[in-house]
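*Asks:* when you get a sec, could you give me coordinates for this:
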Amino acid sequence: MIDQSTSNKARLLISCSDQPGIVASISEYLFNHGANIIQSDQYSTDPEGGMFFMRIEFALPEFEERFHSVREDFSAIAERFHIDWRLESERRTKKMAIFVSKEDHCLLELLWRWRSGELQVDIPLVISNHPDLREIVESYHIPFYHIPVTKETKAEAEAQAEKLIKEHKADFIVLARYMQILSSDFVDTFEHRIINIHHSFLPAFIGANPYKKAFDRGVKLIGATAHYVTDDLDEGPIIEQEVLRVNHRYSTEELRVAGRNVEKIALARAVNWHVNDEVLVHKNKTIVFN
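*Replies:* You can find the predicted model right below:
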């Protein structure tokens, strides 16, 4: 894994009402703090009264001394333009908690990318409502926690999971085919910090058994959707979608097997974009600067 501890890069993400002078003011601000802009992406929904979104990646000499001043001093610009903003240091490696049930394909994809250094995160824990994948997870020297979930124990199980997440200081959660519906309280606690993979090209085939529904409908494309979790089942802001062409010869099981490859690809991309601060959420949509 790449050592990020000596990186001198940071990322600034902003969203606000579109108005003149935003880009110029931010560029001048970074210049005055000695920053060198490496990449800048922006998007406006409508130049006349719309929303403006921007992601800037910049290098900062004397990083330790200057990063905190960049963060503290930016409030003046933020107040002037009424900006919602976030400043991230590349030196800080995000911590990702994984929730999983019995299927292992999405979990293994994330673990493989993490071990190979493609996914720049720490994985402090994996939580599952079944014990089946303990051996696989622990072979990567990652703590595995089995928390059974029933209708009667759901609240207690979520409280236990929340406690573990906070103890391990996880920044976000990935549901790698975790076959449980999370409560509103849990989702609200980790707003826009829970990424789910739905085994369907949303908004089609919401809910359970999408491959059976796809087979019955005779679809020619199957897909998977990675999205942030909200209280509305499978209707949170979409981060990434992937599709695969199929035909009438595919059985329900063959659709399911093919779909696993689509699921793990879509989820891995979404997680990587989240880790690299390339996703901004506005209402129930995302702006992805990838």
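
*Asks:* C-alpha from now on. contacts and neighbour counts both.
*Replies:* Fine.

*Asks:* the strands in the stretch 51-200 of the chain, which residues?
*Replies:* Using DSSP state E, counting those that start in this stretch, the strands of the stretch 51-200 of the chain run over residues 51-59, 84-89, 94-100, 121-128, 144-146, 172-175, 194-198.

*Asks:* take these and lay them out in TSV including distance to residue 115.
*Replies:* What follows is these, written out as TSV (distance: least, CA to CA, whole Å):
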stretch	distance to residue 115
strand 51-59	25
strand 84-89	22
strand 94-100	13
strand 121-128	10
strand 144-146	17
strand 172-175	17
strand 194-198	20
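
*Asks:* need the winner for burial among those.
*Replies:* Stretch with highest mean neighbour count among the strands of the stretch 51-200 of the chain: strand 194-198 (a mean of 26; mean count of other CA atoms under 10 Å).

*Asks:* so what's the residue count around the residue nearest to residue 111 when sequence neighbours are not counted?
*Replies:* Excluding its sequence neighbours, the residue lying closest to residue 111 (CA to CA, 6 or more residues apart in numbering) is residue 140, at 7.9 Å. Per other CA atoms under 10 Å, the neighbour tally for residue 140 reads 12.

*Asks:* and for residue 28?
*Replies:* 12.

*Asks:* do the same with residue 244
*Replies:* Residue 244 has 14 nearby residues by other CA under 10 Å.

*Asks:* quick one more, to check against the first:
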Amino acid sequence: MTLTQEAPAHPKQGKPAHHQASLIVQGEDRTGIVAAVASVLGGHGANIVSLDQYSDNPQGGAFFQRTVFGLDNLQAALPEIEHDLDTRLVRDYGLTYTLRDLSVPKRVAIFASKSDHCLLDLLWRHRRGQLPVTVAMVISNHPDTAEEVRSFGIPFFHVPSMGPDKSAAEAEHLRLLKDNVDFVVLARYMQILSGDFVENVGVPIINIHHSFLPAFIGAGPYAKAKERGVKLVGATAHYVTENLDEGPIIEQDVVRVTHADTAADLMRRGADVERSVLSRAVLWHAEDRVIRDGNHTIVFA
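*Replies:* A predicted model of the protein is given here:
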């Protein structure tokens, strides 16, 4: 196995959310949850910037809430806020929560193959400050995109993955990712990840699928779509699970096509949809706007 690392530079990061934090709360719906959250935050002098909530059944159903709040000296105050949230939300209401300082961008690794449209779109958006993440590395089973990735100042690793046995490649992937990333994005990475890898990587994985799932699985999806005379092509961004292309869906979109469009036209238009769907999914995940609930998602976009 060959391993090539391009020297990292210092890419521009997304604009930091100074003194702001996100609070994600979920559990069984009960009277008083929103008031309890506001009471804890208000007690620490925090200002609620935005609040979104959803309940699938107000009579004891599942409750989800995303709150963004601002507070001077946020980092110093977070331990005390967590202590009070443990008391009010966990002990009194039986809820779970996550609290994160939004000024610290999530670290992402991007996996790619020869197709570069999703990869380069993410890197361009990141350089423009449109994605509040730190791109820790790009990993590819082909060296084709090394020079273009280098131009963005991002570390590039070539890890070949050939044949039915992917264990050596996946072991190298895990070594590179360990303690270095908060999530992984498959930007048209044309390899199937094993169940062992998904279980051991320890962070969420987002994939972009070249169809409005489920449809036209396997190779040559746009040629198959042309043969069937489709009137829509689309893309689906979803979390990866051990079951191929069956993970919780984050975002989907479609574009209309006609009988006059060639397979190449469908591929071009499909690539546009893939880029936009994947970038939205990555943005929403980076901003803690996606809450997983079994095989479903609640997206406060």
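
*Asks:* what do we get in the first structure for residue 52 of the second structure?
*Replies:* Aligning on TM-score structural alignment places residue 52 of the second structure opposite residue 41 in the first structure.

*Asks:* tell me which element its match falls in.
*Replies:* Using DSSP states H and E, residue 41 of the first structure falls within strand 36-44.

*Asks:* now do the SS call for residue 298 of the second structure.
*Replies:* strand (DSSP: H, G, I helix; E, B strand; the rest coil).

*Asks:* picking up where we left off before, wait, which of the strands of the stretch 51-200 of the first structure is closest to residue 159 of the first structure?
*Replies:* Of all these, strand 121-128 sits nearest to residue 159 of the first structure, with 12.6 Å by CA to CA.

*Asks:* that closest one aligns to what range in the second structure?
*Replies:* Under TM-score structural alignment, the match for strand 121-128 of the first structure is residues 133-140.

*Asks:* about what we covered before: to which residue of the second structure is the residue nearest to residue 111 of the first structure aligned?
*Replies:* Using TM-score structural alignment, residue 140 of the first structure sits opposite residue 152 in the second structure.

*Asks:* contact partners for the residue nearest to residue 44 of the second structure when sequence neighbours are not counted?
*Replies:* Distance criterion CA to CA, 6+ apart; nearest residue to residue 44 of the second structure, sequence neighbours excluded, is residue 81 at 7.2 Å. By CA atoms under 8 Å, 6 or more residues apart in numbering, the contact set of residue 81 of the second structure is 40-41, 44.

*Asks:* using ChimeraX, define a selection of the buried residues within those.
*Replies:* Selecting the buried subset of the contacts of residue 81 of the second structure in ChimeraX, with 16 or more other CA atoms under 10 Å as the burial test, is done by:
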select :40,41
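
*Asks:* so which of the contacts of residue 81 of the second structure sit within helices?
*Replies:* Within these, residues falling in helices by DSSP state H are 40-41.

*Asks:* separation between the residue of the first structure most remote from its centre and residue 194 of the first structure?
*Replies:* The centre of the first structure is farthest from one residue, residue 249, which by CA atoms, centre = their mean lies 34.6 Å away. For residue 249 of the first structure, the distance to residue 194 of the first structure equals 36 Å [CA to CA, to the nearest Å].

*Asks:* nearest to residue 287 of the first structure among the strands of the stretch 51-200 of the first structure would be which one?
*Replies:* Among those, strand 51-59 comes nearest to residue 287 of the first structure, with 7.9 Å by CA to CA.

*Asks:* can you pull the contacts of residue 13 of the first structure?
*Replies:* Counting by CA under 8 Å, 6+ apart, the residues that residue 13 of the first structure touches are 53-56, 85-87, 277, 280.

*Asks:* now for it: what does it line up with in the second structure?
*Replies:* For residue 13 of the first structure, the residue aligned by TM-score structural alignment is residue 24.

*Asks:* element containing its match, please.
*Replies:* Applying DSSP H and E, one finds residue 24 of the second structure within strand 20-28.

*Asks:* how big's the offset between that strand and the first structure?
*Replies:* Compared with the first structure after fitting, strand 20-28 of the second structure has a mean deviation of 0.6 Å; criterion: mean CA distance after the TM-score superposition for the first structure.

*Asks:* distance from that strand to the middle of the chain?
*Replies:* Distance of strand 20-28 of the second structure from its chain centroid, counting by CA atoms, centre = their mean, to the nearest Å, is 17 Å.

*Asks:* tilt between it and strand 96-101?
*Replies:* Here strand 20-28 of the second structure points in a direction 170 degrees away from that of strand 96-101 (axes from the mean of the first three to the mean of the last three CA atoms, to 10 degrees).
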